[in-house]
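Asks: dropping the sequence and predicted coords here.
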Amino acid sequence: MSRSSVRLSRGAAAAVTVGTLTVSLAAGPVSAAPASVPAAPTVRAPGPTPSGPAVRDLTPAVARQLDAAVQKMMHEADIPGAIVGIWTPGQPGYVRSFGVADTGTGRKMTPGLYMRIGSETKTFTVSALLQLVDRKKVGLDDPIGRYVDGVPNGDKITLRQLAEMRSGLFNYSEDPGFFKALTTDPQRPFTPQQLLAYSFRHPVLFQPGQKFSYCNTNLILLGLVVEKESGQRLGDYIRQHVTNPAGMKDTLFPAGNAFPRPHAQGYTEQTANGRAADAADWNPSWGWAAGAMISTLENLRIWAPTVATGRFPDGTRMVSAATQKQRLITPQANSDKGAGYGLGIFDVQGWIGHNGSLPGYESLTVYLPSTRTTLVALLNTDTDYQGQEPSTVLGKAITTIISPAHVYNLPVTRTG
């Protein structure tokens, strides 16, 4: 099969990456005034705490070093705007916004903006699935064919293999017909069944469980399982059972291209003609359970320890201890040393969480259990820099400073 010229809905330990375009999107960044916030709620990590040196204290000198590093990478990578938050209990918080939310008006980025979070949606969808596992509604080792008809190898592929990206199914967002349909009419809605049809027209890539291959198709199927077994729409289930109990009132599963204000505009080169465009009003239904959600810096600050530990901020369990233990089994993804993928979650050099990317936006929400440190970064571009996602470039620059023994260096892995 011939590849399309760009990648869509990347994230996690693999990127659907095929060509790099080089249109400059914005001028250099502008730093906002510092803003400190209280330390995040204490949440106990499951099992023994990994050994390792503490992150550096977020002193004024370290904060200035971070400011300079973020601004440098934004200038080099043509990132219009970014929001960054770092929190460790017992230390001052680091919250900054840099650059612009709108290149046309010069409106500055601010910490409270709504942002599209792309593949971080996967962490919410899989959390919903794991709650149904705890309720004995589904089993991780059930075949997907028990719940959804017409899946290639549906009698062999398990829900576990879908969640851990080892199904062997073709990634619908790599289909040239899908790419053409989306980019010629970015505001069109897609149904889950339409997305699956793009995948199922292709043969399977390998037999279930043979290897890791990051695939949005897997999450569309898991979203359908959640809906079937819960009797609720996916967004309604996530709101009632995941985000509301976590206190995440500004995290939502949008209807159509609805985007709460204030939000940042998002800049992409994943277009039909290859020219840069503002994708803020694109309809994210094509990402659905794999990438449609919206959130804020403060809400993702809550989510990082919640998804990494399986506990809500009040200490109650989001998923059982036994299920969370299974979730955090993160075997190495392909040949990527230090990067492993579990059940809708990754571990990159000790940082547990997920990243997200879809046209115009990127995000990174990770948690370091050894120090209970949370790092969140939100960007309003998805244009690669030297073959890497901008969120990876920024995450590496930040963690090189704050946690030199745990540098976030997500490898570049190409699929297809």
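Replies: Yep, that arrived.
Asks: switch to C-alpha atoms for all contacts and neighbour counts from now on
Replies: Noted.
Asks: where do the strands of the stretch 101-250 of the chain begin and end?
Replies: Assigned by DSSP state E, counting those that start in this stretch, the stretch 101-250 of the chain shows strands spanning 115-116.
Asks: alongside the first one, take a look at this:
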Amino acid sequence: MRIARRAIMAFTGGAFASAITSSAEASHDPAPRLADAVARYKVEHGLRSVLFGVWVGEQKLLRRALGFSGSGEPVRLGMHFRAAVVTTTYVNALLLHLADRKRLDLDDKLSRWFPRLRSADKVTLRMLSLNTSGYPDYLASQAFLSGKRSVLLHHWTAQELIDLALSMPMQFEPGKSFGYSHTNAVILGEALQRATGTPIATLLQEAFLRPNRLYNTEYPSSIALRAPFLHAFSREFGRFEDSTMWDPAWVSHSGLMNSNLGDVARWIRLLGSGAVLSSKSQKLLTAPATVGLGKNAPDLYYAMGVIVANGWIMQNGLYFGWNPVMAYRPSKDITIVVNTTIGGQSDPDKSHGLQILKQSVDILTPDQRIPERYA
């Protein structure tokens, strides 16, 4: 079993035309070109389904639901799906939200809540958010590398995942480099619960979901998906099979949330535009604090739970056949959301959603493309 197949973040009309781009090539309504590109990609890569949407401001430019969900059931725009790494953006935004309200400080040491955790006296909440803590990724443990179905579908607790990660050596000294690790999000989620004495599901409801009418988004308490839901498929264990109800507990606070196309679009625009955070926290959200660490560069870097790619604020999820991708361009007020599921012949280790997103960006803002090396 390959880790890439389970990675949540793969980092290593015409009236809108003037708002979208200054390019003469895209001066006409881009919607037909977008629709054609999405349809062609689906066919060429044998995808089972594609959910796709582009908005300029609050106006819908194009939405598409292509393909099938379960046995012969057509995909519908409102279907719910596992939101994967979208969860990470919520958890990191929650950290900034709580800091805005003086309920904690970004430079609080983990020892405040985890006195016996390794390096807790050196690692801060900020380091967890930026993935500069040095904590190893539990996905690199022998348990997960074994490829056993019983391991991946075990109902993992957050503490079990943390213990598994800390059975391995640190990647580097805290704060000295960058290393994406799901462990950071798990510890961060647990820290926020301990800091507030409140379950993370409640914190997210109070901070973001209820105030912003994100009624189709939830931090679930079970593996259930709210109807109507999209079916996903995977070849994680060799054969092509329905993975919809596989237990996602192993992603924990880095990927447990469920949502739908409209809510994901609304969320990334709220987050990217600064509507849910203070101006100070909004700057921190996308600041190039990791540039120069690892492979982070000015045109492509990991910030606080989001990736900043040539000015696009985005995230890209991939696990168990779910592939939600979202992006927002503040200067143009453009939102793009894609969610794909694979067919029997599709490449399961490729983020097809990211490729569709990149093609869409090429059409909408050809002078502001997502770097090609981000694949």
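Replies: Sure, I can see it. On a predicted model such as this, the values are computed, not experimentally measured, just so you know.
Asks: excluding chain neighbours, what is closest to residue 91 of structure 2?
Replies: Once flanking residues are discounted, residue 91 of structure 2 sits nearest to residue 189: 6.6 Å by C-alpha to C-alpha, 6 or more residues apart in numbering.
Asks: identify the residues contacting the residue mapped onto that neighbour from structure 1.
Replies: In structure 1, the residue paired with residue 189 of structure 2 is residue 223, using TM-score structural alignment. Applying C-alpha atoms under 8 Å, 6 or more residues apart in numbering to residue 223 of structure 1 gives the contacts 125, 234, 289.
Asks: out of the residues you listed, list just those in helices.
Replies: 125, 234, 289 (DSSP state H).
Asks: how about the contacts made by residue 65 of structure 1?
Replies: Residue 65 of structure 1 neighbours (C-alpha under 8 Å, 6+ apart): residue 401.
Asks: tell me the helix or strand right after the helix or strand where it lies.
Replies: Following DSSP states H and E, the helix or strand that holds residue 65 of structure 1 is helix 60-77. Per DSSP H and E, helix 60-77 of structure 1 leads on to strand 81-87 as the next helix or strand towards the C-terminus.
Asks: where in structure 2 does stretch 74-82 of structure 1 align, residue-wise?
Replies: Under TM-score structural alignment, the alignment places stretch 74-82 of structure 1 onto residues 42-50 of structure 2.
Asks: what's the end-to-end length of that stretch?
Replies: From its first residue to its last, stretch 42-50 of structure 2 covers 7 Å (C-alpha to C-alpha, to the nearest Å).
Asks: do the same with stretch 258-265 of structure 1
Replies: Terminal residues of stretch 258-265 of structure 1 are spaced 13 Å apart (C-alpha to C-alpha).
Asks: got it, and stretch 107-127 of structure 1?
Replies: Start-to-end span of stretch 107-127 of structure 1 (C-alpha to C-alpha) is 36 Å.
Asks: ok, now which ones touch residue 242 of structure 2?
Replies: Contacts of residue 242 of structure 2 by C-alpha under 8 Å, 6+ apart are 231, 232, 233, 234.
Asks: and the gap between the aligned residue in structure 1 for residue 263 of structure 2 and residue 114 of structure 1?
Replies: Using TM-score structural alignment, the partner of residue 263 of structure 2 in structure 1 is residue 299. Counting by C-alpha to C-alpha, the gap from residue 299 of structure 1 to residue 114 of structure 1 is 10 Å.
Asks: same question for residue 214 of structure 1.
Replies: Here residue 214 of structure 1 is placed at a distance of 26 Å from residue 114 of structure 1 (C-alpha to C-alpha).
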